[in-house]
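In: Below is the sequence, then the predicted model.
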Amino acid sequence: MWVTGEAYEPYVGRWSSQVAHRFVRWMGAAPRESWRDVGCGTGAVTRAVLDLADPATVVGLDPSAGFVAYARRTIADHRARFVLADAESLPFADSSASVAVSGLVLNFVPDPDRAAAEMARVVRPGGLVGAYVWDLGDGGMEIIRAFWDAASALDPEARALDEAVRFPLCARAPLGELFVRAGLEDVEVDGITVPARFADFDDYWQPFLGAQGPAPAYVATLPEERRGALRERLRSALPRAEDGSIPLRARAWAVRGRRPG
């Protein structure tokens, strides 16, 4: 579903970077710690850690060779390195890190409970574990909510593909419960909202033609006539500012907890 950073960044990567910075500050980790960025993607969380947390080291990992290559190419910092690995089987020893985090990943993992348990395993006792996912369940990720509302109005079969239906983890209560089941203490969940303003309709629509992610993958299956109908329904439905820009918001749910001990 996710292959290259070049397609991901204009779609949601630009908003993820804003959320990542607020998330890293919210984690409240001490300086000079050892971090693990699970499902690092294009490196948004790693960049935020390097910019804001004064880490000793950050190891980012992702199962996508394209994403790992993109992160290596765009992040030149001796404190960071990137490896190919799976969130359900982290290639780190027990208690080998101080902080383990994951941005916009856990809903795509086949077994999120396994991934959360792995993140808890690799941090030392007293270490921090954190994650964030887009608010798909309550509609706070307006970029994606607007798309699926339009798609479902034109195609009843699209309702089954709606990310709010497919990813029930992406809501406040399920995310907190995931960390509690992983055995973490002092679990907190909070919302992080950032503005997502598009210069014009093309700025909004073009990333959906990249065929990566659930919504762009759906667009790629449509014949031209149906794709055009979806485009025009979105064009008429999205809000417009006086300058022609499209003012939306992107909200994520963030969760953090501490390994007992």
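Out: Happy to help now that I have it.
In: use CA for all of it now, contacts and neighbours both
Out: OK.
In: could you list every residue that touches the nearest residue to Asp94 once chain neighbours are set aside?
Out: Nearest non-adjacent residue to Asp94, counting by C-alpha to C-alpha, 6 or more residues apart in numbering: Val122, 4.6 Å away. By C-alpha atoms under 8 Å, 6 or more residues apart in numbering, Val122 lies in contact with Leu90, Phe92, Ala93, Asp94, Ser95, Ser96, Ala97, Ala100.
In: who's in contact with Phe179?
Out: Ala116, Val187, Val255, Arg256, Gly257.
In: Now flag whichever of those is closest to Arg14.
Out: Lowest distance from Arg14 to those (C-alpha to C-alpha) belongs to Val255, with 20.9 Å.
In: take the one below as the second:
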Amino acid sequence: MADEIWAVGDAYDTYVGRWSRRTAASFLGWLDLPGGGRWLDVGCGTGALTATILAVADPAGVVGLDTSEGFLAVARTRAGDARAVFRHGDARSLPLPDHGFDAVVSGLTLNFVPEPARAAAELARVAVPGGTVAAYVWDYAAGMEMMRYFWDAATALDPAAAELDEGRRFPLCAPENLRALWTDAGLDAVAVQPIDTATTFADFDDYWRPFLGGQGPAPAYTMSLSEDHRDSLRELLRARLPGGVIALTARAWAVRGRTSH
């Protein structure tokens, strides 16, 4: 199995971070929370969601937490705001006291946590009574088109690649499963919403280049291939994707709920 590296912030940002920033803005618009709150961003990565919270949510402060020191280094550099603090930590055992945050959020992370139910319970634990707990994940099975094209082509050339396909590996990334996760964590007023983001690539090279960065399952798989196999995958994708400007859609599923008073 390809090694799923999550450490180099710039490579991740080129691959998917640039699209996650747009999704983050739509997510926060959906939450529509008042300013002045204390926020926690679990699995903050390179800081796309944290930066968007700072820009549009008028928080009193934001704590960004991640297991990757490489991602945290990029997030600290990019934040440029004294209201943001970044810490190392695991979503399954948050190094934080109970009831400390008005809003606890997580972007594009929960499907990578080995025990998502434990993580959801931890997110609820650190929220104040009546606080908001919310998250979003890519719709790998269908709506995250840049990855769907990739894995369909990879599997056509190498049936064993199906084992790495996020659409198969992450059943959490579906509305009914997210709703159940939040409900089982004891959250109230649970709602699920699709968020669609346009992902436009100037040409095929703009689409293909991020898969050579090694960050995440698809790029890690790409770089594990022999040169000949990688060339075959590239050319099959080129044949299947539209010519010229490539306009695709990235769909995420978002879930929110409130802790009990």
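Out: Thanks, I have it. Bear in mind the structure is a predicted one, so any value in this text is a computation, not a measurement.
In: From Val190 of structure 2, how far off is the counterpart of the residue nearest to Asp94 of structure 1 in structure 2?
Out: Counting by TM-score structural alignment, Val122 of structure 1 corresponds to Val126 in structure 2. To Val190 of structure 2, Val126 of structure 2 is 17 Å away according to C-alpha to C-alpha, to the nearest Å.
In: and if you look at Leu33 of structure 2?
Out: In terms of C-alpha to C-alpha, Leu33 of structure 2 sits 15 Å off from Val190 of structure 2.
In: okay, these two: which has more neighbours?
Out: Val190 (18 against 15; other C-alpha atoms under 10 Å).
In: Verify the stated contact: that one with Arg256.
Out: Yes - the pair Val190 of structure 2 and Arg256 qualifies as a contact (C-alpha atoms under 8 Å) at a distance of 5.6 Å.
In: ok so, going back, quick one: which of the contacts of Val122 of structure 1 sit in strands?
Out: Ala97, Ala100 (DSSP state E).
In: among the contacts of Val122 of structure 1, which ones are buried?
Out: Buried members of the contacts of Val122 of structure 1, counted by 16 or more other C-alpha atoms under 10 Å: Leu90, Ser95, Ala97, Ala100.
In: The last one matches what in structure 2?
Out: Meaning Ala100 of structure 1. Taking TM-score structural alignment, Ala100 of structure 1 has Val104 as its aligned residue in structure 2.
In: Looks like that match contacts Ala134 (just checking).
Out: Yes - contact criterion C-alpha under 8 Å: Val104 of structure 2 and Ala134 qualify, at 6.4 Å.
In: still on that earlier bit, mind giving me JSON lines with the buried ones among the contacts of Val122 of structure 1 and columns for distance to Met141 of structure 1?
Out: Output for the buried ones among the contacts of Val122 of structure 1, formatted as JSON lines (distance: C-alpha to C-alpha, whole Å):
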{"residue": "Leu90", "distance to Met141 of structure 1": "29"}
{"residue": "Ser95", "distance to Met141 of structure 1": "34"}
{"residue": "Ala97", "distance to Met141 of structure 1": "31"}
{"residue": "Ala100", "distance to Met141 of structure 1": "24"}
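In: The residue nearest the centre of structure 1: what's it in contact with?
Out: By C-alpha atoms, centre = their mean, structure 1 has its centre lying nearest to Leu104, at 1.8 Å. Going by C-alpha under 8 Å, 6+ apart, Leu104 of structure 1 touches Ala131, Tyr132, Val133, Trp134.
In: what's the closest non-adjacent residue to the counterpart of the last one in structure 2?
Out: With TM-score structural alignment as the criterion, Trp134 of structure 1 lines up with Trp138 in structure 2. Closest residue to Trp138 of structure 2 apart from its sequence neighbours, by C-alpha to C-alpha, 6+ apart: Ala252 at 4.2 Å.
In: where does that neighbour land in three-state SS?
Out: strand (DSSP: H, G, I helix; E, B strand; the rest coil).
In: Sweet, I'm off.
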